[in-house]
Structures are given as C-alpha cells and as structure tokens.
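Engineer: No letters, just coordinates:
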C-alpha cells in the first residue's frame, strides 16, 4: 500500500556516509520533532536526477529552509558511498543530506518502488518528494513514470 498524506513514516533504516564510515540512521529518529523535505530519485548520477532534481534542491536550499524546513534529504536505492560521491560532485554537502536506501527497504515500506530491471537497475525508488513534519507526511508528490515536475524543489517551495 502506498503511503499517503497523514500517514506516519514507516520504521526503516537508511545509511549515511560519515567520516567514521557508513552509519545506520533510524527513520523514526531522523524525522522526529522536525520538518524535513525529502525527495527520492531513481539513482545517483542518472541524467534527470543529476541535471535537474538534486541541483534544484541544492540551489533552492536556503529558500526551502527559510520557509521552516529543518533539513532537506535525498534518498535513493544506492549505497552510502555512491550517494556521498554524488553529493560531493554536485556541491550538495551541507545543503542536502544523503540517505542511502541500499536495499530499497524504505521505498518498499512507503509503497513507492519501481522495477527498472529493463534498464539493468533492478528495483528502485520512484521519483517523488514529501514534506514530513514530526514523522507525519504533510505533502506527497509522486511523479508519473518519466516525468519531472511535482517532485521538484520549486513545487516543494510552492507547498510551504
């Protein structure tokens, strides 16, 4: 079942790259007591994700945070090392927190997986964004396959 506005974020774990190596991040703790703008991309270093999705949130990070968002986070079904390298190459460090969903557990738990096997990518997370306030989904923007519109930073800003 797909998550919807008003639902709590399900209990899963992400992995975040740190100077001490990959560290598990409990979803309940991560979202508790704060407002988070989360977006999901099908994969780091992929065309739309690298040219438009992540750069939009990097470029608009100050605007988003000025509207009361405590943290901007990106998730993808990639490992923490890949997401960290992508963050460094995109100038996202300090602006967007990368949350690796390496096994796709979060994408599965929120009901937003997609099968990209025909592209050699296996099971991935769909392209979406959500505003989460104290662990509760307040806005949910799921893209149609191949589209990039409602999950953008500009769309998120309009919702804040």
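Structural biologist: Looks like it arrived, so ask away. Note that the structure is predicted; figures quoted are calculated from it, not measured.
Engineer: C-alpha only now, for contacts and for neighbours.
Structural biologist: Noted.
Engineer: Do you have the helices of this protein handy? List them.
Structural biologist: Taking DSSP state H, the helices of the chain run over residues 27-31, 47-48, 54-59, 61-66, 80-90, 105-109, 153-159.
Engineer: Mind putting these into a markdown table with distance to residue 1 and mean neighbour count?
Structural biologist: Putting these into a markdown table (distance: least, CA to CA, whole Å; neighbours: other CA atoms under 10 Å) gives the following:
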| stretch | distance to residue 1 | mean neighbour count |
| --- | --- | --- |
| helix 27-31 | 18 | 16 |
| helix 47-48 | 27 | 14 |
| helix 54-59 | 27 | 20 |
| helix 61-66 | 29 | 16 |
| helix 80-90 | 27 | 18 |
| helix 105-109 | 8 | 20 |
| helix 153-159 | 24 | 16 |
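Engineer: okay, pairing it with this:
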C-alpha cells in the first residue's frame, strides 16, 4: 500500500518549489504620522525651501540647487545644519541629509576664486601622473616651484584640436629657448585623468623638456580661478588656457586667455615677456 504524499513535496534530490510568490506586507498607515513620507527641507539661495527624501546625498541637493541658478556669481557649495546659538555643521558631499529637532538645513554659497594674477602667491595642491611603470604618482605644487622659476601652461583637455596642434607643440618647440632664460622647468597642466594624459604625451615623441601633469577634478584649477565651464559641450569643468611664470610660489607673469582662442598664452608670448624682463616687475 502506497503512502500518502503531499503534491507540493519533491522527490529526493529536487529542490522544493514555493506555492506562491512572497507577499510584502503593506506599511501600516493607520497612524497619521506614518502617512507622511520621510523628507527634509533645505532652505535655498532665494530663501524658499526644497524637499528631499530623508537620506539623500548632500551633493545631489547641491547639484539640484545649482541647476536652478542662472549665471550665478555665488554657486552653492554645500548644505549645512544650523541652530541659533550653535556653530553650523556642514554636510560632506556623500553625507546623507537628515534633520534633528530644532536644527534646520540651508545651503552655503561662496563666490568662485578670482583669477590668479601677477604678485599673487599660488595655492598648494596636488597634481598626478603615471610613472614609467604605469603607477600613479602625485606631485605637490609647492615641491615643483619652491626656490625655482617654473612655467606652467594650462589647457582645456588632452587630444583637443587647439591644445594638441598648437598650444602644446609651441611649448615643445620653444622649450630650450625658455629654459635658457633661467627657467628650471616647463609643466603642462590639463584637467584629465593620468591614463588619458599618458597616452596623449606619447603623441609627442620629440618632446624633451615639457612635463605633463594632471588636475583630474580641476581642484587646483578652481583654486587659481581658471576653471572653464564646458557642461553644455558635455565636457564638464575644464581649464581656461593660460601660461604662468612662477618664482618661488609667486606669480611673475600671467598670460590668461579670455575666450577660447590662443593668443596670449602661447610659448612665443612667454618667451617675449621673459626677454623683456616682464618677470622682474611686480605690482606695487
């Protein structure tokens, strides 16, 4: 006589199949407080508030506020919690937004750095590159320029036409002449990752004197006030075209392009300024 068998049981070696799909229990919304979607309010630049889901990354909120600012002189840089009588607490880019009792949230705005000029001391920062073994290395700006005379020239991006065909070749061709004027080093700085720049550098086999260094996130470029907004072209934040002669951390020559052309930041212009002693004159 055969034994009774449950239709849902499995034979030996087979995995049992569930009868039905798992059911999700709905939220209990009997309590009025539980019907409210959890959110935080952040006071924006125009003093009106914007709601974000509780736990939203602070950088997302910053980006949303900045998208509403048209030609803003003072962009939003972070979100902070504030309370009367207490020092404000800033949220880092990846910190989740939250609100506590009598603390409120608001945005913080800061004016961008002014473009660096003659007589200014350059800020310190880090530039990166790949060494001969393909390992990522870092250079401190001050290690490059302290007690030296160095020429920096900045370009919007690797492999772009004007940078690749005119700006960089000009400095490579005239590098020996520039070094003969008492310059210790010539550095090309671009807002790209070091892997791209390493490949770009290989396209100049004749180069002997120009170093290629990267400011991948434009952090140092922003510090000297020479960032270039190319979001509308899908290129994000890049660098304005410029050339600087720096003597022991102080700018002695500053040739900065106003538009997208290449006129004042060329190697020929730098050489001319060095020949005429422009680097020896500082503003009063």
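Structural biologist: Yep, it's here. Everything quoted here is computed from the prediction, not taken from an experiment.
Engineer: follow-up on the earlier one: with distance to residue 14 of the first structure as added columns, please give the helices of the first structure in a markdown table.
Structural biologist: What follows is the helices of the first structure, written out as a markdown table (distance: least, CA to CA, whole Å):
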| stretch | distance to residue 14 of the first structure |
| --- | --- |
| helix 27-31 | 7 |
| helix 47-48 | 23 |
| helix 54-59 | 18 |
| helix 61-66 | 22 |
| helix 80-90 | 9 |
| helix 105-109 | 8 |
| helix 153-159 | 22 |
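Engineer: So which of those helices is nearest residue 10 of the first structure?
Structural biologist: helix 105-109 (6.4 Å; CA to CA).
Engineer: Disregarding residues adjacent in the polypeptide, which is nearest to the counterpart of residue 116 of the second structure in the first structure?
Structural biologist: Under the alignment (TM-score structural alignment), residue 116 of the second structure pairs with residue 3 in the first structure. Nearest non-adjacent residue to residue 3 of the first structure, counting by CA to CA, 6 or more residues apart in numbering: residue 110, 5.0 Å away.
Engineer: any idea what the one you found aligns with in the second structure?
Structural biologist: Per TM-score structural alignment, residue 110 of the first structure is aligned with residue 224.
Engineer: Can you report how many residues neighbour that match?
Structural biologist: 19 (other CA atoms under 10 Å).
Engineer: wait, what's in contact with it?
Structural biologist: 113-116, 122-123 (CA atoms under 8 Å, 6 or more residues apart in numbering).
Engineer: which of those residues does the first structure keep?
Structural biologist: By both residues aligned by TM-score structural alignment, their matches' CA atoms under 8 Å, the contacts of residue 224 of the second structure still in contact after alignment to the first structure are 114-116, 122-123.
Engineer: coming back round to it: of the contacts of residue 224 of the second structure, grab the buried ones for PyMOL.
Structural biologist: A single PyMOL command is used to select the members of the contacts of residue 224 of the second structure judged buried by 16 or more other CA atoms under 10 Å:
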select buried, resi 116+122
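Engineer: Residue 151 of the second structure: which of the contacts of residue 224 of the second structure is nearest?
Structural biologist: Nearest to residue 151 of the second structure among the contacts of residue 224 of the second structure: residue 122, at 12.7 Å, using CA to CA.
Engineer: Please report how far the residue nearest to residue 8 of the first structure when sequence neighbours are not counted lies from residue 70 of the first structure.
Structural biologist: Leaving aside its sequence neighbours, residue 8 of the first structure sits nearest to residue 136 (CA to CA, 6+ apart; 4.3 Å). Counting by CA to CA, to the nearest Å, the separation of residue 136 of the first structure from residue 70 of the first structure is 14 Å.
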